[in-house]
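Undergrad: Sequence and predicted model, in that order:
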Amino acid sequence: MNDSFEPQPALQPPFAGKIMLVGIGPGSVEHMTGRARAAIAEADVVIGYVTYIKLVADLIEGKEIIRKSMTEELDRAVSALEAARAGKKVALISSGDAGVYGMAGPTYEVLFQSGWTPDEAVQVEIIPGASALNSCAALVGAPLTHDFCAISLSDLLTPWPTIARRLDAVAMADFVVALYNPKSGRRTRQIVEAQRLFLRHRRADTPVAIVKSAYRRRENIVFTTLDRMADAEIGMLSTVLIGNSNTFVRNGLMVTPRGYANKYDMEEGGATRDGERAGRSLSTGLLGWLETLQAERAAGASVDILAARHRLPADYIRDTLAEPWNDEVATEGEGEA
């Protein structure tokens, strides 16, 4: 892998080329965007990890192909820049989305290191694609319909304490979580540590879906629970979806409620619950919570007690109580999002 290189002088139009950072989605052509297919079609050179090259084999006949291994991300970016400065159009492909654990970041790092600026003749276009969390979620139901995040368990470039702090924080905050790069032949303990951290905050029976090779030939889906997650068959081609405290699995579908039942009686035709108003913030939303907080403080609860009760930092509670506020209602026409 080239850690450094001498910047090549930029060619001037019409000879300068273009780098197209193409997200090919989960890997099946029917789930690739039209722009992604068009970008590959117009490219002179296609660069990518060997597995990704195989996924687009039907689209790259007759083109110059540069195959790289899993750990040669910077080499891929350098090759793309060299080809573009030689006047070629380059499709640098990533599975999923190029900006989600893909080639967009490393490519910009290499570009800036080379002295490239957006004013240079070499153009750069990012072409989005469905990331693994989108494709895996679509296969298992609707697990991402409330707040969620993605965390990679790969410690090849990120210190483990950093990863562990992120896992602990999102587990406590009750996010639905998509774990990328959960396990490999050499990295087998990371998923166990992730499970240990989540079990500090989540029920053992929290639903988990493990999706391998979504929309590819060897696709496999397993539903399990948090306490059994690490015992399941998991590899580098797997994405692990961990539900939040409200996520459930029914009839083979994993669903995270959006929260409508907090405001509406779902068994009574969606009638608004007592104390709630359609189109307005939840009674336990910010304004309602502030009112409760003020009442608890007036009743003698200390800042530390309130912080523990609401599982929030004491300094945040203190600053919030000190901030002047009123019970203004939400504006007319406010949506349910």
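TA: Noted; the coordinates are in hand.
Undergrad: contacts, neighbours, all on C-alpha from now
TA: Fine.
Undergrad: The residue nearest to Ser131 when sequence neighbours are not counted: what's it in contact with?
TA: Spatially, and ignoring its direct neighbours in sequence, Ser131 is nearest to Gly96 (3.9 Å; C-alpha to C-alpha, 6 or more residues apart in numbering). Counting by C-alpha atoms under 8 Å, 6 or more residues apart in numbering, Gly96 touches Gly23, Ile24, Gly25, Pro26, Gly27, Gly102, Gly129, Ala130, Ser131, Ala132.
Undergrad: quick one: the third one and Gly129 touch, right?
TA: This means Gly25. Yes: here Gly25 reaches Gly129: they are 4.7 Å apart, a contact under C-alpha atoms under 8 Å.
Undergrad: more crowded one of the two?
TA: Gly25 (27 against 24; other C-alpha atoms under 10 Å).
Undergrad: what does the helix or strand harbouring Asp319 rub up against?
TA: Using DSSP states H and E, Asp319 sits in helix 314-322. Here helix 314-322 makes contact (C-alpha under 8 Å, 6+ apart) with Leu293, Gln294, Val303, Asp304, Leu306, Ala307.
Undergrad: Put this next to the previous one:
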Amino acid sequence: ALPGARIESAAGLALAIAEAPVAVQQLGRPRGRLAVIGLGPGAAELMVPAVKAELARAQDILGYETYVRMAGPFRDDQVQHCTDNREEMQRARHAFELAAQGRSVVVVSSGDPGVFAMAAAVLEALHASSDPAWQRVDLEILPGVSASLATAAQAGAPLGHDFCVMSLSDNLKPWSIIEKRLDLAAQADLVLAFYNPISKSRPHQLGVALDIVRRHRDGQTPVVLGRDIGRPGQTLKVVSLAELQPQMVDMRTMVLVGSSTTCRFDRADGREWVYTPRWY
């Protein structure tokens, strides 16, 4: 029976009449929602509308602190949960714990969440869980503009034909696997997009990677270097494979190595266009 309700019955039928309208939103627990979103490369105009709408409805925002700050500003009632960039699985589990309580939760990635980002960690956490409350969470993955696509658009169309996207970081996979995949992708004449190309902890690996690629590519192959594309201070440079040196690149640089058909030509503003034709 409803508290304070008046009971009336007629012909064996009992009705409970509340003293005031029932606040339906306060009954039970709402179904929790978890959205894994991609912010794009950083510029607000490159964030897709669905992601902006998800951020506006969120109660909790989780992610690497740098990316959470990029997603703001936030309202006073929105809770930010910032963690280190290496705490992906802990972040994913925390997100499900919050969403299972009926909250609207967002996990933030830069670029696209499915490209070397949080979508895989969230799904791995759900796959490993036996908690039925996690299974009931309304889970959605919302795409974003990845760094490779943003850099390619600035340069022209270097990804205009078949291409391969690789991370050169060996934090989560053996370097021997990276070398094997590099050799096969370069041999297959795919345009190559390198994420995480170099860092202070592995300064030599980009040089080794370039040596592998040079076994299969002409020295005049165009290479696009896009640093912080979509963010303040972005830079874009086109060099040849023969000219490229590891010191030209840092962790915030996207490296696009052309195929045998990739072309470069001068623009009217003194820069260059780079494109890969859609034919052989």
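TA: Arrived safely, thanks for sending. As the structure is a prediction and not an experimental result, all values here were calculated from the model.
Undergrad: Flag every buried residue along the helix holding Asp319 of the first structure.
TA: Of the residues in helix 314-322 of the first structure, Ala314, Ile317 count as buried by neighbour count, 16 or more other C-alpha atoms under 10 Å.
Undergrad: cool, and stretch 183-194 of the second structure?
TA: For stretch 183-194 of the second structure, the neighbour count (16+ other C-alpha under 10 Å) marks Asp183, Ala185, Ala186, Asp189, Leu190, Val191, Leu192, Ala193, Phe194 as buried.
Undergrad: Which part of the first structure matches that stretch?
TA: Mapped onto the first structure using TM-score structural alignment, stretch 183-194 of the second structure covers residues 168-179.
Undergrad: Would you mind measuring the gap between the ends of that stretch?
TA: 13 Å (C-alpha to C-alpha, to the nearest Å).
Undergrad: Excluding chain neighbours, give the residue nearest to the alignment partner in the second structure of Ile40 of the first structure in space.
TA: Here Ile40 of the first structure is matched to Leu55 in the second structure, going by TM-score structural alignment. Excluding the flanking residues, the one nearest Leu55 of the second structure by C-alpha to C-alpha, 6+ apart is Val106, at 7.0 Å.
Undergrad: counterpart of the one you found in the first structure?
TA: Taking TM-score structural alignment, the alignment pairs Val106 of the second structure with Ala91 from the first structure.
Undergrad: quick one: Asn244 of the first structure from Phe198 of the first structure, how far?
TA: Plainly put, Asn244 of the first structure is 10 Å away from Phe198 of the first structure if you go by C-alpha to C-alpha.
Undergrad: So for these two, which residue has more residues nearby?
TA: For Asn244 of the first structure versus Phe198, neighbours defined as other C-alpha under 10 Å are more numerous around Asn244 (28 against 23).
Undergrad: Is it correct that that one is in contact with Val255?
TA: No: applying C-alpha under 8 Å as the test, Asn244 of the first structure and Val255 come out as separate, 10.0 Å apart.
Undergrad: how about a markdown table for the buried residues of stretch 183-194 of the second structure, with distance to Arg31 of the second structure added?
TA: Shown next, in a markdown table, are those (distance: C-alpha to C-alpha, whole Å):
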| residue | distance to Arg31 of the second structure |
| --- | --- |
| Asp183 | 48 |
| Ala185 | 45 |
| Ala186 | 48 |
| Asp189 | 48 |
| Leu190 | 45 |
| Val191 | 44 |
| Leu192 | 42 |
| Ala193 | 40 |
| Phe194 | 40 |
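Undergrad: Would you verify that Glu82 of the first structure is located in a helix?
TA: Yes: the assignment for Glu82 of the first structure, made by DSSP: H, G, I helix; E, B strand; the rest coil, places it in a helix.
Undergrad: how many neighbours does the residue mapped onto it from the second structure have?
TA: Aligned by TM-score structural alignment, Glu82 of the first structure pairs with Glu97 of the second structure. Glu97 of the second structure has 18 neighbours, counted by other C-alpha under 10 Å.
Undergrad: Let me see the contact set for the nearest residue to Gly160 of the second structure once chain neighbours are set aside.
TA: Using C-alpha to C-alpha, 6+ apart and skipping residues adjacent in sequence, the residue nearest Gly160 of the second structure is Thr276, 5.0 Å away. By C-alpha under 8 Å, 6+ apart, Thr276 of the second structure lies in contact with Ala157, Pro158, Leu159, Gly160, His161, Gly258, Ser259, Thr261, Thr262, Cys263.
Undergrad: What about those residues, which one has the most neighbours?
TA: Of all those, the highest neighbour tally under other C-alpha under 10 Å goes to Pro158, namely 33 neighbours.
Undergrad: if I look at that one, how far off is Ala193 of the second structure?
TA: For Pro158 of the second structure, the distance to Ala193 of the second structure - C-alpha to C-alpha - is 10 Å.
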